[in-house]
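**Student:** take a look and give me a structure for this.
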Amino acid sequence: MKIAITGGIGSGKSFICQHLAKRGIKVYNCDEAAKQLLRTSPQMQLQLSKLVGPELYRNNQLQKKILASFILENSRYARAVDDIIHPAVARDFETSGFDWLESAILFDSNFISRTPIHFVVCVTAPTPLRIERIVKRDNITPEQAKKWVDRQMSQAEIISRSNYEIINDGQHDINRQLDQLLQTLEENELLNKK
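**Tutor:** Below is the predicted model of the structure:
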């Protein structure tokens, strides 16, 4: 059974994954994997260089500003980059041995269609709290943080597409919610075996 953890920026996905790690559950981080593949995969580097231009990698180092400018220039360009990176990340996940993955853009980029996912857990938090977390983490203004939140799929839409919600607002007990999640997954596994 493959399980995805998703949620908007600042919702606390990594925090939940840390709690899962304490329970012995390792979660594949799609963002980290993409960064690693951008540094180490000759095939991906070649494809991206053909798409963006030969200046994208200088001395085998990704020129992040060039890639960011290319992506922001045009939504078609952003999709073309996604069409190189996302299949590579999906293949890497499938061969990783992990059953859990964390992806901020599971639905936004349709990553969910690239690898079999059986159960989706979304992490949610009130928007003001998410903005506060982003400001602290990234050292940006609340206005900039709100733009990042607004660029993503709405939290309500993510909830409607998910199987389970963990509320990470500092009020709800995270461990109790994780206990309930693992019990639900166990029940689903038993149902799937019948």
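
**Student:** every contact and neighbour count from this point should use C-alpha atoms.
**Tutor:** Will do.

**Student:** quick check: buried residues in stretch 183-193?
**Tutor:** residue 185 (16 or more other C-alpha atoms under 10 Å).

**Student:** can you list contacts of the lengthiest strand in the chain?
**Tutor:** Ordering each strand of the chain by length in residues (DSSP state E) puts strand 119-124 first. Residues outside strand 119-124 that contact it (C-alpha atoms under 8 Å, 6 or more residues apart in numbering): 1-8, 11-13, 16, 155, 158-159, 162-169.

**Student:** write the ChimeraX selection for whichever of those are buried.
**Tutor:** The buried residues among the contacts of strand 119-124 can be selected in ChimeraX (16+ other C-alpha under 10 Å) with this line:
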select :3,4,5,6,7,8,11,12,13,16,155,158,159,162,164,165,166,167,168,169
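
**Student:** now the second one, please; I'll put the structures next to each other:
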Amino acid sequence: MLIIGLTGGIGSGKSAAAARFAEKGIHIVDSDQVARDVVAVGMPAYQAICEHFGTEILQASGELDRAALRRKVFDDEQQRLWLEDVLHPVIRDETCRQLDASASPYTLLVSPLLLESGQVALVHRICVVDVPEPIQIERACARDHNDEDQIRAIMKAQCSRKTRRLQAHDIIDNSRDLAHLYAQVDHLHQTYLQLAEQRTQLDDALF
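**Tutor:** Got it, this is the predicted structure:
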């Protein structure tokens, strides 16, 4: 199974790119959705977070208030590191389970922290959705209704644009419109289908 890691900074447009791949019938494993699943009410990670941070990071429904939690961890590096130590192992386990269950020609692992979290070890190829930082900040502020300082704090906690580009096998330029984005995804889809077929043939020859 060929696994492509799709990553990019906050506001880069990973979700739009992933949605286009999904339209092609490609199975998507979204690390953000996995992260939400593992902190659902009653899950072990949910219990650990509540015990550590208290009820102030809960909504009235009892679910985590992700915005409140985000403010806490991005204002305090030690708290962010604690949360990552709790979440990364359980996210990895659930991610591996979903990857193993995929039946599409290749699988897309969408992860904003692909390089930082060690999830890069799960993929065979890295695709980066890239935009200049001013556009990244503008889009993230408009989408999340956060102020620029908070977006910059999140960006600081992620690896740099330069690092992502250096690690990438493929780069999608999302500085223009959706048509431009989709054209690049469509081209990469064909490339990945070919790579997946080559990998299958090699596996068959070896085993």
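
**Student:** helices or strands up against the helix or strand just after the longest strand of the first structure?
**Tutor:** Moving toward the C-terminus from strand 119-124 of the first structure, the next helix or strand (DSSP states H and E) is helix 127-138. Judged by 3 or more C-alpha pairs under 8 Å, 6 or more residues apart in numbering; DSSP states H and E, the packing partners of helix 127-138 of the first structure are helix 142-151.

**Student:** and the helix it packs on, how far from the second structure on average?
**Tutor:** Helix 142-151 of the first structure, aligned to the second structure and superposed, deviates on average by 3.9 Å (mean C-alpha distance after the TM-score superposition for the first structure).

**Student:** residue 12 of the first structure maps to what in the second structure?
**Tutor:** Taking TM-score structural alignment, the alignment pairs residue 12 of the first structure with residue 13 from the second structure.

**Student:** residue 172 of the second structure: what secondary structure?
**Tutor:** Per DSSP: H, G, I helix; E, B strand; the rest coil, the secondary structure class of residue 172 of the second structure is strand.

**Student:** what residues are up against it?
**Tutor:** Listed by C-alpha under 8 Å, 6+ apart, the contact partners of residue 172 of the second structure are 127-130, 181, 184-185.

**Student:** can you show me the strands along the first structure?
**Tutor:** For the first structure, the strands defined by DSSP E cover 3-6, 27-29, 57-58, 61-62, 100-102, 119-124, 164-167.

**Student:** before we move on, the earlier item: I'd say the match of residue 12 of the first structure and residue 174 touch.
**Tutor:** Yes. If you go by C-alpha atoms under 8 Å, residue 13 of the second structure and residue 174 touch, sitting 6.8 Å apart.

**Student:** give me the number of residues near the counterpart of residue 107 of the first structure in the second structure?
**Tutor:** Correspondence of residue 107 of the first structure to the second structure, assessed by TM-score structural alignment: residue 115. Applying other C-alpha atoms under 10 Å, we find 19 residues neighbouring residue 115 of the second structure.

**Student:** cool, and residue 89 of the second structure?
**Tutor:** By other C-alpha under 10 Å, 12 other residues sit near residue 89 of the second structure.

**Student:** what's the match for residue 133 of the second structure in the first structure?
**Tutor:** In the first structure, the residue matched to residue 133 of the second structure (TM-score structural alignment) is residue 127.

**Student:** helices or strands next to the lengthiest helix in the second structure in the packing?
**Tutor:** The longest helix of the second structure (DSSP state H) is helix 178-206. The contact analysis (3+ C-alpha pairs under 8 Å, 6+ apart) places helix 178-206 of the second structure against strand 2-7, helix 14-23, strand 106-110, strand 170-173.

**Student:** distance to residue 79 of the second structure added to these, as JSON lines?
**Tutor:** Below are these laid out as JSON lines (distance: least, C-alpha to C-alpha, whole Å):
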{"stretch": "strand 2-7", "distance to residue 79 of the second structure": "24"}
{"stretch": "helix 14-23", "distance to residue 79 of the second structure": "26"}
{"stretch": "strand 106-110", "distance to residue 79 of the second structure": "24"}
{"stretch": "strand 170-173", "distance to residue 79 of the second structure": "32"}
